[in-house]
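Asker: I would like the atomic coordinates for the input below:
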Amino acid sequence: MRNCQTMSAPNPLVRDRDVDFLLYEVHGALRLCALPAFADHDRETFDLYLRSAAKMARELYYPTFRAMDEQGATLVDGRVKTSPQMAALYDAAVELGLLTASRPESVGGANLPQVVSVIGYLYLMAGNGGAVGYPLLTAGAAHLIESFGSQELRDTYMTRMYAGDWTGTMSLTEPGAGSALGDLTTSATAVNEDAGLYKIRGSKIFISGGDH
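Answerer: Model (predicted):
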């Protein structure tokens, strides 16, 4: 970390040539454009998103990572406050379309292939990993509601999360389990699978931004 903090700007972070080589030459991502789901995309649209993410990582995220690492989140009068830089970084991620890059146009997304979308996170994580957790978890929580929630839940929560108005977190681990997945005991028993009703036995706790 010390060496990373003393690197001179502009920091290349992730080499664009390495990304292009892996994405286009090794994995042949452009073949996805032959599929009906991605017929509206091509190398130009992929590169537009990736270069925008890279530019944001280098010019906005990287210059703030040291201050955010030193300041961290604070508990003030019973409320958790993030670093002063976080709001601008989050808004920039929303404007980039990070939260909805791989989502369909029906929910305001760009419908990019996941393999392209995830590289946007790669660039931003290289610039300031601590700042990426908020849009990353929000996108995941909103996607969960999009996939399994009722229309009422989608209208109430998903739309505002994808729009960047609200954030989300995960409720994965359990008291005393931490990251030891083998210690998890909570289970779900179907009551009415057609209606999506389950009985939950056990408990979960929020992680990573749950109090923010």
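Asker: make it CA atoms for all contacts and neighbour counts henceforth
Answerer: Will do.
Asker: which element is Leu75 on?
Answerer: strand 74-76 (DSSP states H and E).
Asker: Can you tell me the SS state at Thr189?
Answerer: When classified by DSSP: H, G, I helix; E, B strand; the rest coil, Thr189 comes out as strand.
Asker: same question, Glu70
Answerer: Applying three-state DSSP: Glu70 is helix.
Asker: What about it, how many residues nearby?
Answerer: Glu70 is flanked by 9 other residues according to other Cα atoms under 10 Å.
Asker: longest helix anywhere in this protein?
Answerer: helix 114-148 (DSSP state H).
Asker: right, and the helix or strand after it?
Answerer: helix 151-153.
Asker: Next, the second sequence, to be compared with the first:
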Amino acid sequence: MTKKLVVFGATGGTGRELVEQALAAGHTVTAAVRRPEAVALTHPRLTVRRADVLDPAGVEAAIAGHDAVLSALGATSTRAPTTICRDAVAHMLAAMERCGVRRIACVSALALGDAALLPWPMRLFVRHILKPLLRHPFADLLAMEERLRQSPLEWTIVRPPRLTQGRRKGHVRFAVDAPLPGAATISRADLADYMLAHVDDPALVRRLVEVAY
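Answerer: Here you go, the predicted structure:
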């Protein structure tokens, strides 16, 4: 069944995949972006709306009238403390309750989970390099996840490992509310494909999903 979807973070790699694949699947899409001129794609079922995720009124205007919210937001800097994802999701959830929109799926990061199940080179990389380097964005994502968990809405947290620019294969492994052993990579195309394929899945409501090849 086709939906009216609003995508936040639509100018990023995963966000662009979400928009393009959603349109290809027949959905009606609003790309909610800070800079509309950054969206080169045009389509009869695509609306590009200016929306600063830190502006509650702009977020609510973008969400109103849609069936589901998809967020592929991420921090733009690794060096400084940030609350962009936490605050943006708080505005989204508040707007959804006011507008009667129930469904939201947000991209997080698999590295926030149990590194013990990763392949050993990746485990060392995550523990000793990635987590220290990305401690500020990861803290923001953890706070975002907590905001979602506290919400009565129909949320799903999707945690991918390292994202690649590879083609869409159409098949991935996933684990619901459990660690996914051996998770190393997934393409942005397959991450978007998974999120869109499960946008209506009641089994993923208020669940955390780890997804990878």
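Asker: What TM-score do the two superposed chains give?
Answerer: Superposed pair, TM-score by TM-score structural alignment, normalised by the length of structure 1: 0.29. Supporting alignment: 99 aligned residues with a Cα RMSD of 5.3 Å.
Asker: quick one on the thing from earlier: counting contacts, what elements does the strand holding Leu75 of structure 1 pack onto?
Answerer: Using 3 or more Cα pairs under 8 Å, 6 or more residues apart in numbering; DSSP states H and E, the elements in contact with strand 74-76 of structure 1 are strand 79-81.
Asker: and the next element down the chain from the strand it packs on?
Answerer: Next along from strand 79-81 of structure 1, by DSSP H and E: helix 86-96.
Asker: quick one: Thr189 of structure 1 and Met68 of structure 1, what's the gap?
Answerer: 42 Å (Cα to Cα, to the nearest Å).
Asker: which of these two has more neighbours?
Answerer: Met68 (18 against 11).
Asker: distance of the more buried one from Ser147 of structure 1?
Answerer: Taken as Cα to Cα, the span from Met68 of structure 1 to Ser147 of structure 1 is 33 Å.
Asker: Over to Tyr198 of structure 1?
Answerer: Taking Cα to Cα, one finds Tyr198 of structure 1 at 16 Å from Ser147 of structure 1.
Asker: quick one, which of these two is more surrounded?
Answerer: Taking other Cα under 10 Å, Tyr198 of structure 1 and Ser147 do not tie; Tyr198 has more neighbours (13 against 10).
Asker: and that one, helix, strand or coil?
Answerer: strand.
Asker: Ignoring the adjacent residues along the chain, who's closest to it?
Answerer: Ala190 (4.4 Å; Cα to Cα, 6 or more residues apart in numbering).
Asker: got it, and Val132 of structure 1?
Answerer: Met125 (6.0 Å).
Asker: can you tell me how far the one you found sits from Lys81 of structure 1?
Answerer: Using Cα to Cα, we find Met125 of structure 1 at a distance of 21 Å from Lys81 of structure 1.
Asker: now swap in Tyr198 of structure 1 and tell me
Answerer: For Tyr198 of structure 1, the distance to Lys81 of structure 1 - Cα to Cα - is 35 Å.
Asker: Test my guess that Val158 of structure 2 contacts Val107.
Answerer: Yes: with contact defined as Cα atoms under 8 Å, Val158 of structure 2 counts as touching Val107 (4.9 Å).
Asker: So Leu141 of structure 2 sits against Cys85, correct?
Answerer: Yes: at 6.3 Å, Leu141 of structure 2 and Cys85 qualify as touching, with contact defined as Cα under 8 Å.
Asker: Compare those two (neighbour count), which wins?
Answerer: Applying other Cα under 10 Å to Leu141 of structure 2 and Cys85 shows that Cys85 carries more neighbours, namely 29 against 25.
Asker: That one: helix or strand, and which one exactly?
Answerer: helix 84-99.
Asker: Can you list the buried residues in that helix?
Answerer: 84-93, 95-96 (16 or more other Cα atoms under 10 Å).
Asker: which one among the residues you listed gets closest to Val211 of structure 2?
Answerer: Cys85 (20.0 Å; Cα to Cα).
Asker: how near is that closest one to Ala139 of structure 2?
Answerer: 10 Å.
Asker: Next: Leu208 of structure 2.
Answerer: Going from Leu208 of structure 2 to Ala139 of structure 2 by Cα to Cα gives 17 Å.
Asker: Looking at these two, which one has more neighbours?
Answerer: Leu208 (22 against 18).
Asker: since we're on the residue nearest to the more buried one when sequence neighbours are not counted, how many residues are nearby?
Answerer: Of all residues not flanking Leu208 of structure 2 in the chain, Ile157 sits nearest, at 4.7 Å (Cα to Cα, 6+ apart). Per other Cα under 10 Å, the neighbour tally for Ile157 of structure 2 reads 26.
Asker: Before I go, just wanted to say thanks for your time.
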